[in-house]
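*Asks:* With the input below, show me the fold.
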Amino acid sequence: MKMVRIILALVVIVLSSYSLIAQTFELMPYYIFFLGAFMLVTGFVEIQKDRKGFWGYMNIVISLFLFFFYIPYFL
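*Replies:* Take a look at the predicted model:
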């Protein structure tokens, strides 16, 4: 899971950096998708560590929210 989090974080950083440098928003749906995937994995890791607190569940809820509202951009 650690490697998946690192890869997703790098993808998010690269896409957002490109978007800022080129000042184009064409890649924004992909950026949001990978950000949601990163938050979903982070939430699962927090829950697996027996930190069944607020932030693990909040990360999962926010990622599902992002996926739900950005699905029309991919279809």
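*Asks:* hey, let's count contacts and neighbours off CA atoms from now on
*Replies:* Noted.
*Asks:* surely Phe67 meets Phe38?
*Replies:* No - with contact defined as Cα atoms under 8 Å, Phe67 does not reach Phe38; the gap is 11.6 Å.
*Asks:* For those two, indicate the residue with more neighbours.
*Replies:* Phe38 (22 against 18; other Cα atoms under 10 Å).
*Asks:* Can you spell out which helices and strands pack onto the helix or strand where the more buried one lies?
*Replies:* Taking DSSP states H and E as the criterion, Phe38 maps to helix 28-48. Under the contact criterion of 3 or more Cα pairs under 8 Å, 6 or more residues apart in numbering; DSSP states H and E, helix 28-48 touches helix 2-22, helix 54-74.
*Asks:* Would you do the same for the sequence below? I want to compare the two.
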Amino acid sequence: MKILRIILTTVVVALSSYGLITGKSGIIMPYILLLMGGLLVVMGLAEFRKRKPIAFTSLLAAGFSLFVGIYTL
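*Replies:* Model (predicted):
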């Protein structure tokens, strides 16, 4: 889980930086949202294992992010 979180975070930051530098953030925004949704799912599941109440909020945010990412493709 920890390695997957690090990989997803690195890819999201790299794509966001690329979008800011090139000015083409509109083209890659759905992919950033999909990866961010995946990252939130991983973080939510990790928090759910620890029985923290923030897990439900994280999973809801992941669902919303995934929905918007799929809708904008």
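*Asks:* about what we covered before: adding distance to Gln48 of structure 1, write the helices and strands packed on helix 28-48 of structure 1 out as TSV.
*Replies:* Listed next are these as TSV, based on distance: least, Cα to Cα, whole Å:
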stretch	distance to Gln48 of structure 1
helix 2-22	12
helix 54-74	9
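*Asks:* hang on, the earlier thing: outside of the helix holding Phe38 of structure 1, which residues touch it?
*Replies:* Helix 28-48 of structure 1 is contacted by residues 1, 4-5, 8-9, 11-12, 15-16, 19, 52-53, 55-60, 62-64, 66-67, 70, 73-74 when judged by Cα atoms under 8 Å, 6 or more residues apart in numbering.
*Asks:* State the distance from the most centrally placed residue in structure 2 to Arg51 of structure 2.
*Replies:* Centroid-nearest residue in structure 2: Met36, 1.0 Å away (criterion: Cα atoms, centre = their mean). As defined by Cα to Cα, to the nearest Å, Met36 of structure 2 lies at a distance of 22 Å from Arg51 of structure 2.
*Asks:* and if you look at Ser65 of structure 2?
*Replies:* Distance from Ser65 of structure 2 to Arg51 of structure 2, by Cα to Cα: 23 Å.
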